[in-house]
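Asks: no sequence on this one, just coordinates:
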């Protein structure tokens, strides 16, 4: 009789500011910012997701950008305050984790 294997956890693939790649276990319903902050890979999340600081800025891999919900106007406004952004820049506090995002690839950009 074989035992049921536990389902593998969903993961986020993150490249930090030093270029090191990490695979982080993700939790359904958490903000991506919370996951990145808890693993201490370079995200501060100072405002806790209140769209007040943009310290959770990430660059989403191009192949994933269209799979995320589009940014709201208030997120775009906060991104516009940053000195440098990319076409796929997002605030990780505005991305809620679902298992559909398993394998999501992000880069934490250099601080300017």
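Replies: Received, thanks. For clarity, every value in this text was computed on a predicted model and none was experimentally measured.
Asks: from here on, just use CA atoms for contacts and neighbour counts.
Replies: Will do.
Asks: and the helices in this protein?
Replies: 32-38, 62-65, 73-80 (DSSP state H).
Asks: comparison target, given below:
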């Protein structure tokens, strides 16, 4: 089962196993990771599951769809290169070791 590292804004790390086929957001929700609110439940209708993806992983993720790009405009302090919505990243075995960091807050 792939392991994902979620890093809170303050630096606390949470390494959890996430079932392939779920999203990175669902992995956070199911494991009680603080910092990912996911108000819309994964419908890509808000920006409350925003994270910064570790640069080493950026090229391994699928490209952002236009709707995700639009929602990231509403995120707190988005980074044009590293910001992603975790509801749009499906966990696969290839993402074993993925590292994401939460912003200071979600809006």
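Replies: Great, that's in hand. Since this is a predicted model, take the numbers as computed values, not measurements.
Asks: overlay them and tell me the TM-score.
Replies: The TM-score (TM-score structural alignment, normalised by the length of structure 2) is 0.91; 104 aligned residues with a Cα RMSD of 1.2 Å.
Asks: returning to that earlier point: quick check: which of the helices of structure 1 is nearest to residue 104 of structure 1?
Replies: Residue 104 of structure 1 lies closest, by Cα to Cα, to one member of these: helix 62-65, at 6.6 Å.
Asks: quick one: that closest one to structure 2 mean distance?
Replies: Following the fit onto structure 2, the mean deviation recorded for helix 62-65 of structure 1 is 0.5 Å by mean Cα distance after the TM-score superposition for structure 1.
Asks: aligned partner of residue 21 of structure 2 in structure 1?
Replies: Applying TM-score structural alignment, one finds that residue 21 of structure 2 aligns to residue 29 in structure 1.
Asks: so its match makes contact with residue 94?
Replies: No: counting by Cα atoms under 8 Å, no contact exists between residue 29 of structure 1 and residue 94, whose distance comes to 11.6 Å.
Asks: for the two, indicate the residue with more neighbours.
Replies: residue 94 (19 against 11; other Cα atoms under 10 Å).
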